[in-house]
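Chemist: structure of the sequence below:
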Amino acid sequence: MSYSPAETLHRLVKEAVDSGQAESVQAAEALFRGYRLALSIDAGAACSPTHQTALLTAVNLARRVFLGGVDVIGPLETPLLAPLPLGATLAEGVTRLGGRVASTMKTGIPLIRIGGARAERGAGFDVRTVWRSWRGGVVPAYADLTDNDEDAMPLAPMLAAAFAVSEAFFHVRGGAPVAGRRPLGLSLWAPGSPDGLTEGEEGPPLERLPAALWLIGLGHLGQAYLWALGLLPYADPSSLHLVLQDMDVITPSTESTSILTEASLVGRMKTRAMGDWADRRGFSTRLVERYFDAGFRRRDDEPAVALCGLDNGLGRRALDKVGFDLVVEAGLGRGHRDFHTLRVHTLPSSRSADQLWPVAPQGEDLSGQVGYRKLLADGVLDQCGVTLLAGKAVGAPFVGAVAACLVISELLRLLHGGPLHHVIDVNLMSPGHQQVVVNGQDFSGFNPGYTALSEAVR
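Modeler: The predicted structure follows:
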């Protein structure tokens, strides 16, 4: 089956075309093939479920960004302890996710250390993941902060890994001169704290996990939601009942942003590929292959909580009209100037879905950028094809991963007596300046349904 350039172009490579930095798609792809990353983990960390979570998340995200390859150094033959369907050993998980098991560190490559102790200051990019309780982030490797709490909420190391890959990307792309030289993170229990790594209430130990969810959209965000859910310590994974809804087929470009997609899945329906992954994790699944709009209706015996990962206003405007008692939704920046931003909403709230997502004006016309003009001049695409390609979103998998941590944490916070948020705005260039508004609706009488944790983490 053949695919159009709009279905094959890597969504983060597109940033170099849209910004005008690359004079052609080929030049942009060559630029990204020059980006490499190294990850390291020591013997103590390699035997830790939380450190394995951080490492595997970082590999999964980074191999979609650093197209020159991701090397992983450390004792990886330890049994896989993170609750993911990736094989028997940590090495097998790294390899399945697209990382390369390496014995030595090549010089001049950005380095992410998964946990571990403080390191000496060096000249290159060298950072370390940190987490504690509901907090996750990244610090320069020489920083004194060394929190890596084995009892941390499982999304904290996922969040730390996403921030680490984000910082490494901004370092190689030059988007943030301070990338890798600053402490960076946020609290999933109390988002909005200027220093999410050390300030604010830590949050309680997990006692309850969501039991029934409806996932709308199974691309960039929907797959990040599934990865995050897969990290949660279910005593009986089959007690999580998922409805997975989408109408799209996986295309080559899907792999660049969607962290449960690999090349072998191209051409499959997203519902069926993601259903297979959820089945391997042990979850109970049901598939819905129809469009989500205002004509859709949820039945009383179906999940009352929806997680939305749609990227269109038409579907979002239907979110409070179809019968869900609670919706947690995330949206990501689409352009080369704002792809590193995200916004999370919960519904119902003080504003309706129609008010939150009015019909938007057409976005910036980028078809005149030099890379698109070359496609037209070379006869690769006609004007219609150029316009279609230029209108596709720029996307980075690490942004979706941070959004997924926030979205799933809204549910976990509700299950543990914390507040929901009407809106959370985060810019990964400067996440210390979050915009957070608490949802003023009364959810005290709403029981979303919950199930038990594994005895191993109680």
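
Chemist: make it CA atoms for all contacts and neighbour counts henceforth
Modeler: OK.

Chemist: show me what contacts the nearest residue to G230 once chain neighbours are set aside?
Modeler: Nearest residue to G230 in three dimensions, chain neighbours excluded: L84, at 6.3 Å (CA to CA, 6 or more residues apart in numbering). Taking CA atoms under 8 Å, 6 or more residues apart in numbering as the contact definition, L84 lies against 230-231, 281.

Chemist: could those be laid out in CSV, adding distance to V65, secondary structure and neighbour count?
Modeler: Output for the contacts of L84, formatted as CSV (distance: CA to CA, whole Å; DSSP: H, G, I helix; E, B strand; the rest coil; neighbours: other CA atoms under 10 Å):
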residue, distance to V65, secondary structure, neighbour count
G230, 22, helix, 21
L231, 22, helix, 19
R281, 25, helix, 20
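
Chemist: going by secondary structure, the residue nearest to G230 is in what exactly?
Modeler: Assigned by DSSP states H and E, L84 falls within no helix or strand.

Chemist: check the spacing between it and D236 real quick.
Modeler: Applying CA to CA, to the nearest Å, the value for L84 to D236 is 14 Å.

Chemist: and G175, how many neighbours does it have?
Modeler: G175: 12 surrounding residues under other CA atoms under 10 Å.

Chemist: how much space between it and A168?
Modeler: 10 Å.

Chemist: how about A117?
Modeler: 20 Å.

Chemist: looking at these two, which is more packed in?
Modeler: Shown here are A117 and A168; by other CA under 10 Å, A168 has more neighbours (27 against 17).

Chemist: the structure of the following sequence is requested for comparison with the preceding one:
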Amino acid sequence: MNAIIPSVEELSRPAKALIDSGRVTAFGDAADILTANVPTVIAGAEASSYGYQAALLTAVETTARVFAQAPVYLAPVVADGPCLLPGLSHLTLAEAVVQAGAHHMRADDASVGSRPVIVIGTAATTGIVSLQVTWDHWVASVGTTGGRLPERGNMVLAPVAAAALAVAECFKRVLGVDEACYRQRGLNLWQPDQTSPNSIQAGLEEEALGPVLQFLPKSAWMVGLGHLGQGYAWCWRLLPYLDPSQCELLLQDFDKVNVANRSTGMFVKPEHLGLMKSRVVASALEGAGFKTRIVERRLLPETLRHPNEPELALLGVDKLEPRRLISNIGWAFAVDVGLGAGPVDFTGISIHTFPSRTSSHDLAAWQGHGSTNRAAHAQQQDAYRNAEAAGADGCGLVQLAETAVAAPFVGVVAACLALSEPLRILHGQKQHITLSYDAGRTALPRGSRAAEVPRIGFVETSREVRTQEGPWRSG
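Modeler: All right, here's what the predicted structure looks like:
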């Protein structure tokens, strides 16, 4: 009797990291290990405010997709209060976390044992491993000793990035990284290549924290709406637009949702199986008040931007061909992100922006492809060897080996860095021509700056959105 293995369309992309790294001896064992190590997310009374809710829902969505479950405990004072996030305002906070895939726990069943706890706001925990999500303006941090930053400002991508980094630590712990969940993590979205995690915890000068957001892009063209593209859309939906209908988003993708997309796509739900990814993302953004347009075809050599179409582009593609077209489309500013694909480097993030001194067609970093070596290495792991010995289909095993490892928390961190580029430009900073970062390591991002600042159309936020009042604080 032949062994049954999952298809490429079914296999969880985070679980594949355990399989391809040799952490399990059978494909089905990965899910059991993830279930046994799922972190608990705890939110304190501050979760009545916008930034805390953005961090909370990011942590819940990414945890539920990686670990196939997400135990969450909410302070009773906020559980039945309103969810403030765009597109979710018709729900209570408890309803929103359940819709995101969480199991909402009560105080008497909130036992965590030896599993990590992700804390948002003020909360007493009995967990052995505790990760505090905290931030200050553009600065994201994950603490392990209970310390917190002031948690102020309207740059919502900072709490979002902090929550995603906390989930990254929990997953790296499952992969056997001994220091994971015991080290400080930090990322300064204003000065990513100049600020170390240790200096973040020690405290930064005001100018290093970044400004209050005053300007937001008036439109964007998102190419590729899978793992990374949905990270873009997730983060964009949370930006503090006074009137989201002033912003138009052109959404381009040619693919349909499959079962595996549930493990990486921030908006994918079971009922979306077989739908076009563009429709799923458009529905979420339109529900938050944004205007959308859909293009359901590949980016082609003959594609040219019309003057009435968005001049800002965010690319989330995994093929070389569309990337080499970027300089020829006619965008005023384009941000392209590449992610690692193996069991170790899947947390790697590489950003290129255009215009650049080098055409997108000529970048040497995009000329190679390591999928063949990655697949050959994967097939040497026990899960593949044991499945082959048990009679599993050889072609199916090769297809599984060639499939990339991916995790939604990586897509969210990458999206925070990518969206920060146009936001930084709108607030007077120069673009990064290149920026490299590893969401699974503590090393400082590395980048290179441009000499000139491109122009991007924008809308202004209102005075109340710029502060911690209004949409940022309830009551």
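
Chemist: name the residues contacting each of L84 and D236 of the first structure.
Modeler: Counting by CA under 8 Å, 6+ apart, L84 of the first structure and D236 have no shared contacts at all.

Chemist: which residue in the second structure lines up with Q245 of the first structure?
Modeler: Aligned by TM-score structural alignment, Q245 of the first structure pairs with Q252 of the second structure.

Chemist: how about the strands of the stretch 251-400 of the first structure, start to end?
Modeler: In the stretch 251-400 of the first structure, the segments counted as strands under DSSP state E, counting those that start in this stretch are 284-288, 305-308, 326-332, 341-347.

Chemist: for those strands, which one sits closest to D276 of the first structure?
Modeler: D276 of the first structure lies closest to strand 284-288 among the strands of the stretch 251-400 of the first structure, at 9.0 Å (CA to CA).

Chemist: aligned partner of D325 of the first structure in the second structure?
Modeler: Match for D325 of the first structure (TM-score structural alignment): A332.

Chemist: what about that match, how many residues nearby?
Modeler: A332 of the second structure has 17 nearby residues by other CA under 10 Å.

Chemist: in the stretch 251-400 of the second structure, which spans are helices?
Modeler: For the stretch 251-400 of the second structure, applying DSSP state H, counting those that start in this stretch gives helices covering 277-287, 320-323, 326-329, 371-378, 382-389, 394-402.

Chemist: buried set for the third one?
Modeler: Within helix 326-329 of the second structure, the residues scored as buried using 16 or more other CA atoms under 10 Å are 326-327, 329.

Chemist: could you dump the residues you listed to a markdown table with distance to R106 of the second structure?
Modeler: Shown next, in a markdown table, are the buried residues of helix 326-329 of the second structure (distance: CA to CA, whole Å):
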| residue | distance to R106 of the second structure |
| --- | --- |
| I326 | 50 |
| S327 | 53 |
| I329 | 53 |
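
Chemist: ok, the residues you listed vs N154 of the second structure, which is closest?
Modeler: I326 (31.3 Å).

Chemist: with adjacent residues omitted, what lies nearest to that closest one?
Modeler: S360 (5.9 Å).

Chemist: which residue ranges of the stretch 51-200 of the second structure form strands?
Modeler: So, for the stretch 51-200 of the second structure - with DSSP E, counting those that start in this stretch - the strands run 71-74, 103-105, 117-120, 130-136, 139-143, 185-188.

Chemist: adding mean neighbour count and distance to S283 of the second structure, write these out as CSV.
Modeler: Output for the strands of the stretch 51-200 of the second structure, formatted as CSV (neighbours: other CA atoms under 10 Å; distance: least, CA to CA, whole Å):
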stretch, mean neighbour count, distance to S283 of the second structure
strand 71-74, 24, 26
strand 103-105, 18, 25
strand 117-120, 28, 28
strand 130-136, 28, 29
strand 139-143, 29, 29
strand 185-188, 29, 31
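
Chemist: with distance to T63 of the second structure added, can I get the ones you listed in a markdown table?
Modeler: Formatted as a markdown table, these follow (distance: least, CA to CA, whole Å):
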| stretch | distance to T63 of the second structure |
| --- | --- |
| strand 71-74 | 9 |
| strand 103-105 | 11 |
| strand 117-120 | 10 |
| strand 130-136 | 14 |
| strand 139-143 | 16 |
| strand 185-188 | 18 |
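
Chemist: for the ones you listed, which one sits closest to V259 of the second structure?
Modeler: strand 103-105 (21.0 Å).

Chemist: where does the closest one end up in the first structure?
Modeler: Using TM-score structural alignment, strand 103-105 of the second structure pairs with 100-102 in the first structure.

Chemist: touching that stretch from outside, list them.
Modeler: Taking CA under 8 Å, 6+ apart as the rule, stretch 100-102 of the first structure contacts 69-74, 91, 94-95.

Chemist: now, which of these sits nearest K14 of the first structure?
Modeler: G69 (18.7 Å).

Chemist: give me every residue that touches that closest one.
Modeler: 33, 35-37, 63, 99-100.

Chemist: go again using 7 Å as the cut-off
Modeler: Residues near G69 of the first structure by CA atoms under 7 Å, 6 or more residues apart in numbering: 36-37, 63.

Chemist: could you dump those to TSV with neighbour count and distance to L415 of the first structure?
Modeler: As requested, the contacts of G69 of the first structure are exported to TSV (neighbours: other CA atoms under 10 Å; distance: CA to CA, whole Å):
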residue	neighbour count	distance to L415 of the first structure
R36	22	40
L37	27	38
R63	22	34
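
Chemist: before we move on, which element is the residue nearest in space to the middle of the first structure in?
Modeler: Nearest residue to the geometric centre of the first structure (CA atoms, centre = their mean): A401, 1.4 Å. Using DSSP H and E, A401 of the first structure maps to helix 397-415.

Chemist: what's the mean gap between that helix and the aligned bit of the second structure?
Modeler: Mean deviation of helix 397-415 of the first structure relative to the second structure after superposition (mean CA distance after the TM-score superposition for the first structure): 0.6 Å.

Chemist: what distance separates that helix from the centre of its chain?
Modeler: 9 Å (CA atoms, centre = their mean, to the nearest Å).

Chemist: how about that helix, which residues of the second structure does it hit?
Modeler: Counting by TM-score structural alignment, helix 397-415 of the first structure corresponds to 408-426 in the second structure.
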